[in-house]
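Colleague: I would like the atomic coordinates for the input below:
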Amino acid sequence: MNLTISGHHLELTPAIRDYVENKLERIIRHFDHVIDIAVILGVEKPSEKDKRQRAEVNLRLRGNVIHVESFAEDLYAAIDTLIDKLDRQVLKYKTKIQDHQHETFKRMPDVSASA
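Modeller: Here you go, the predicted structure:
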């Protein structure tokens, strides 16, 4: 798994980098078939009074890419909501994959009933 963390108009401190890595461990614990993770942290400035912290992630899986973004007043809050959204999407993808793999066994006729 490759992890890339970058900042736009923002200096990435070791504390922010460690915080993101610790939060991403939750995603890896639920689903370990991750190929690549690209995290982009930044500051959006539509106007001076409306400063917003932005966090987005592209999670590459086999045959799929999950893109999630989140905005908040605080960068750590943006990262927390980002990880929550990503966790929900990864779990949804995982159940979709598991249901699809076992679908053929559910629809096969029972061999012992016909004998």
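Colleague: From now on I want contacts and neighbour counts done on CA atoms only, so please keep to that.
Modeller: Fine.
Colleague: Report how many residues lie close to Lys45.
Modeller: As a burial measure, Lys45 scores 12 neighbours (other CA atoms under 10 Å).
Colleague: so what's it up against?
Modeller: For Lys45, the contact set (CA atoms under 8 Å, 6 or more residues apart in numbering) comprises Lys51, Arg52.
Colleague: let's see this one next to it:
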Amino acid sequence: MNLTISGHHIDVTPAIREYVQNKLERVKRHFDHLIDVSVILSVDNLTEKEKRQKAEINLRMSGKTVFVESVAQDLYAAIDTLIDKLDRQVMKHKDKVQNHNHETIKHLAESENPASAA
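Modeller: Below you'll find the model as predicted:
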């Protein structure tokens, strides 16, 4: 897995880098077929003073690309909500991949049973 962490109008400190890496471990625990992860941390000059810190992630995995963004007052809070959203999407993709393969076997077994019973 290639991990790229970059910052726009912000310096990415080793503490922030380590925090993002630790949070991404949760996603890798659920689904380890990740190819490339790109994290962009930025500070926006918005009129709303509450939500200036922005975190974005672009995650490529086998068969799908997931983009998630989060905005908050604190950068660490933005990263936390970002990882929560990402984890939900990765789990949803994992369920779709796993259920798709099992449903075909179920449908084949169900279609054979009525034919043999009649």
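Colleague: Where does the residue most central in space within structure 1 sit, in terms of helix or strand?
Modeller: Taking CA atoms, centre = their mean, the centroid of structure 1 lies closest to Leu86, which sits 3.4 Å from it. Following DSSP states H and E, the helix or strand that holds Leu86 of structure 1 is helix 75-101.
Colleague: what do you get for Asp11 of structure 2?
Modeller: Per DSSP H and E, there is no helix or strand for Asp11 of structure 2.
Colleague: Now find how far off-centre the helix or strand harbouring Ser111 of structure 2 is within its chain.
Modeller: Assigned by DSSP H and E, Ser111 of structure 2 belongs to helix 75-117. Counting by CA atoms, centre = their mean, to the nearest Å, helix 75-117 of structure 2 is centred 15 Å from the centre of its parent chain.
Colleague: And that helix, what does it pack against?
Modeller: helix 14-30, strand 53-61, strand 64-72 (3 or more CA pairs under 8 Å, 6 or more residues apart in numbering; DSSP states H and E).
Colleague: now, of these, which is deepest in the fold?
Modeller: strand 53-61 (a mean of 21; mean count of other CA atoms under 10 Å).
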